[in-house]
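Novice: Could you work out the structure for the sequence below:
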Amino acid sequence: MSAYRVLTLPGWQGSGLTHWQSRWEALHGYTRVEQHDWQRPLRGDWTARLQDVVLADARPAWLVAHSLGCLLVAWWAAHAGDAVQRAAGALLVAPPEIERDDVRQQIPGWAPPARQRLPFPAIVVASTDDPFGRADYASQLAQDWGASFYSVGPRGHINADSGLGDWGEGHALLAALHSGGRTST
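Specialist: Predicted coordinates:
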């Protein structure tokens, strides 16, 4: 993927050192899109930051998003204009059910999510026991976004608490996306 760059987009509160995104950054040299405020995510601020990072380098970017980062990718794609052409594709892991009352109250200003078809290939990955979103909700987002859907079974929020380590299964999904393979289960 040397002609490309891989950008990781953590969700609310960022991704700690043992999160698979942080491990991928260390192992593979991927670049985190650092947000100005991980505790109070403002959709407009986060979108502007992603736009700045995407435009800072002419190489196409693979977007690897977790949780709220998934909703960021969809919102950015709907509002990025020509910059969206720099996105090669997206791995969207554990999108939260932002329209659920308890989640919306924790993360105000993000509901409803953008639901337009993404202009690049994408895979939505979900767990069957994610406390922040049901798998059928993630599957519907995948359908709305024109993305493939992949279930990892019972893995919680697919984060550091899920005990995934380097999460080879997820990296294989990114590689399949890069090679043009579409995965669904």
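Novice: Only C-alpha atoms from now on, for both contacts and neighbour counts.
Specialist: Fine.
Novice: With adjacent residues omitted, what lies nearest to the most centrally placed residue in the chain?
Specialist: For the chain, residue 65 is the residue whose C-alpha lies nearest the centre (C-alpha atoms, centre = their mean; 1.9 Å). In space, and not counting its chain neighbours, residue 65 is closest to residue 9: 4.5 Å by C-alpha to C-alpha, 6 or more residues apart in numbering.
Novice: residues in contact with the one you found?
Specialist: Applying C-alpha atoms under 8 Å, 6 or more residues apart in numbering to residue 9 gives the contacts 32-34, 63-66, 69-70.
Novice: Could I have the buried ones of those as PyMOL selection syntax?
Specialist: The PyMOL command for the buried members of these (criterion: 16 or more other C-alpha atoms under 10 Å) is given here:
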select buried, resi 32+33+63+64+65+66+69+70
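Novice: Next, the second sequence, to be compared with the first:
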Amino acid sequence: MRTSDCDILIVPGWSGSGPDHWQTRWEQKLSTARRVEQDDWYRIDLAAWTARLVAEVDASRRPVILVAHSAGVPLIAHAAPKLPQGKVRAAFLVATPSERAVRAIPDADPAFTPFPREPLPFPSVLVASRTDQYCPYDEAADLALAWGSALVDAGDSGHLNAASGHGPWPEGLMRFAGMLKRL
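Specialist: Okay, the predicted model is just below:
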């Protein structure tokens, strides 16, 4: 599948991925990409965030590819049963937080944890770092197994965000392109 054949929905986590974040850069670079906007990026509200994601998938005219970072990753797991069957073709999941990390966020909805453990109804890749301060690698690997996601070991990469030196993140874009090619 080519990027021109699908709607790429960028699903940030808490704080919304700033201007130097790879998600923002991909959104600007990929012509069919758009961000799933939330009313409040600093208050994780399971019902509101899920409803917005479902509405964006519903509004898409082409097959959907989800690209999530941090709290956007478990949001996809929460929303998956509510998404139109067959419309989402794949998900590229990066740097999931642990449940403990989400519970530590001020104003995080307690309903956001525990994370769903059912397999996702579409192919997915979960990229995890060995040095992510928000999720130990073994917890990310356990979630990948539960969700049926292919696990990609990103090595010593921190939280895979601008603060960890992953602004443009060309390696991630190549991995994303590889996932699309296999669809």
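Novice: one step back: which position in the second structure pairs with the residue nearest to residue 65 of the first structure?
Specialist: Under the alignment (TM-score structural alignment), residue 9 of the first structure maps onto residue 11 of the second structure.
Novice: Against residue 149 of the second structure, how distant is the alignment partner in the second structure of residue 140 of the first structure?
Specialist: Using TM-score structural alignment, the equivalent of residue 140 of the first structure in the second structure is residue 142. Here the criterion is C-alpha to C-alpha, to the nearest Å. By it, residue 142 of the second structure lies 10 Å from residue 149 of the second structure.
Novice: Neighbour count: these two, which is higher?
Specialist: residue 149 (22 against 14; other C-alpha atoms under 10 Å).
Novice: who are the neighbours in contact with that one?
Specialist: 120, 123-126.
Novice: Which members of the contacts of residue 9 of the first structure are positioned in strands?
Specialist: Among the contacts of residue 9 of the first structure, the members found in strands (DSSP state E) are 32, 63-66.
Novice: Switch the contacts of residue 149 of the second structure over to CSV; also include neighbour count.
Specialist: Formatted as CSV, the contacts of residue 149 of the second structure follow (neighbours: other C-alpha atoms under 10 Å):
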residue, neighbour count
120, 21
123, 18
124, 23
125, 21
126, 26
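Novice: Sort out which one of the residues you listed lies nearest residue 17 of the second structure for me.
Specialist: For the contacts of residue 149 of the second structure, the closest approach to residue 17 of the second structure (C-alpha to C-alpha) belongs to residue 126, at 18.0 Å.
Novice: what about the closest one, is that helix, strand or coil?
Specialist: strand (DSSP: H, G, I helix; E, B strand; the rest coil).
Novice: Can you find the partner of it in the first structure?
Specialist: Match for residue 126 of the second structure (TM-score structural alignment): residue 124.
Novice: residues in contact with that match?
Specialist: 91-95, 138-139, 141-142, 147-150.
Novice: Could you rerun that using 6 Å?
Specialist: Residue 124 of the first structure makes contacts with 92-93, 142, 149, as judged by C-alpha atoms under 6 Å, 6 or more residues apart in numbering.
Novice: Looking at these, which is nearest residue 161 of the first structure?
Specialist: Looking across the contacts of residue 124 of the first structure and measuring by C-alpha to C-alpha, the closest to residue 161 of the first structure is residue 93, at 14.4 Å.
Novice: give me the number of residues near that closest one?
Specialist: 27.
Novice: I'd like the distance between it and residue 156 of the first structure.
Specialist: Counting by C-alpha to C-alpha, the gap from residue 93 of the first structure to residue 156 of the first structure is 11 Å.
Novice: distance of the residue of the first structure most remote from its centre from residue 111 of the first structure?
Specialist: Going by C-alpha atoms, centre = their mean, the residue of the first structure most distant from its centre is residue 101, 21.5 Å out. To residue 111 of the first structure, residue 101 of the first structure is 10 Å away according to C-alpha to C-alpha.
Novice: With residue 105 of the first structure instead?
Specialist: When residue 105 of the first structure is compared with residue 111 of the first structure (using C-alpha to C-alpha), they lie 10 Å apart.
Novice: Between the two, which is the more surrounded one?
Specialist: Applying other C-alpha under 10 Å to residue 105 of the first structure and residue 111 shows that residue 111 carries more neighbours, namely 15 against 12.
Novice: secondary structure class for the more buried one?
Specialist: Applying three-state DSSP: residue 111 of the first structure is coil.
Novice: which position in the second structure aligns with it?
Specialist: By TM-score structural alignment, residue 111 of the first structure lines up with residue 113 in the second structure.
Novice: Could you do residue 79 of the first structure as well?
Specialist: Match for residue 79 of the first structure (TM-score structural alignment): residue 82.
Novice: distance of its match from residue 95 of the second structure?
Specialist: 23 Å.
Novice: Who has more neighbours out of those two?
Specialist: residue 95 (28 against 13).
Novice: can you tell me which residues contact that one?
Specialist: 69-70, 128, 159.
Novice: I am finished for the moment; much appreciated.
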